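K.L.:
Predicted model and sequence below, questions to follow.
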Amino acid sequence: MKILGNLIWLIFGGLIIAIEYFLAGLVLCLTIIGIPFGIQSFKLGLTALWPFHAKLVPNARSGGCLGVILNLIWIVFFGIWIALTHIFWGLILFITIIGIPFANQHFKLATVALTPFNYKIQ
């Protein structure tokens, strides 16, 4: 069932979301300062490719003070907008019964998109 969900996800927008995350990651990695944010964008892209297989695990060692600072920078410049987009599409998909599993995946992506330095993806 997970494979079917992932295939439907990819066909109906998941591939586009993943490509956007990967392109953003490439642009962010062009500067030395943007490399940590680019890596997080790649992590979000991989999750967007196969959301039904991805497990989000809170990172036991979230980086301490550096992780908090990086999360705050991420939230201000990227995270809030990405999370709001995922929440919007999640709410739209919740209108139909068929869209509920996909809405749940958007909500899962919204939590990671808000503070990606706090999560590991398995």
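P.N.:
Yep, it's here.

K.L.:
contacts and neighbour counts: CA atoms only from here.
P.N.:
Will do.

K.L.:
gap between residue 16 and residue 60?
P.N.:
Per Cα to Cα, to the nearest Å, residue 16 is found 31 Å from residue 60.

K.L.:
okay, pairing it with this:
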Amino acid sequence: MKTILNVIWLVLSGVWLFLAYCLAGVLLCITIIGIPFGIAAFRIAVYALWPFGYTTVERHDAGAASCVGNVLWLVLAGWWLALSHIVTGIALCVTIIGIPFGIANFKMVPLSLLPLSLLPLGREIVPTDAPFAAR
């Protein structure tokens, strides 16, 4: 079932969100200071391309550096990536078939408990079938 949902997601919005995160990653990697943010963007790009079967968890070893990094991410790329998720999610929720995909989009914006698109540092993407101890 996850594969079917991922293929439909890929056609409806996955490719566009993947390209947006890749563009953000390339732009952020231009400077040495932006490389960690670019790596985070590429990591999220793969998740935005194939999201079903994965979830995000908070890393407990993340410290103050990830907090400062999240503030910089918010200013540099987070706000417009979150906006793209909101617009795509609303567009997908117009149809009944698109509602699960719209909800998957909203899972990545600040409407959720773990807003991945706004605050990606200090979070990790793990498979949903991974053992609980690995999360």
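P.N.:
It's in. Quick caveat: nothing in here was measured; it's all calculated off a predicted structure.

K.L.:
So after superposing, what's the score?
P.N.:
The pair, once superposed, lands on a TM-score of 0.89 when counted by TM-score structural alignment, normalised by the length of structure 1; 121 aligned residues with a Cα RMSD of 1.5 Å.

K.L.:
still on that earlier bit, between residue 16 and residue 60 of structure 1, point out the one with more neighbours.
P.N.:
residue 16 (15 against 9; other Cα atoms under 10 Å).

K.L.:
From residue 36 of structure 1, how far off is that one?
P.N.:
As judged by Cα to Cα, residue 16 of structure 1 and residue 36 of structure 1 stand 22 Å apart.

K.L.:
Now stretch 101-109 of structure 1 on structure 2. Mean distance?
P.N.:
Superposing on structure 2 and averaging over aligned pairs (mean Cα distance after the TM-score superposition for structure 1), stretch 101-109 of structure 1 comes out at 1.1 Å.

K.L.:
Now do the helices in structure 2.
P.N.:
2-9, 15-28, 35-49, 64-73, 79-92, 99-106 (DSSP state H).

K.L.:
With distance to residue 119 of structure 2 as added columns, please give those helices in JSON lines.
P.N.:
Below are the helices of structure 2 laid out as JSON lines (distance: least, Cα to Cα, whole Å):
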{"stretch": "helix 2-9", "distance to residue 119 of structure 2": "23"}
{"stretch": "helix 15-28", "distance to residue 119 of structure 2": "14"}
{"stretch": "helix 35-49", "distance to residue 119 of structure 2": "10"}
{"stretch": "helix 64-73", "distance to residue 119 of structure 2": "5"}
{"stretch": "helix 79-92", "distance to residue 119 of structure 2": "10"}
{"stretch": "helix 99-106", "distance to residue 119 of structure 2": "14"}
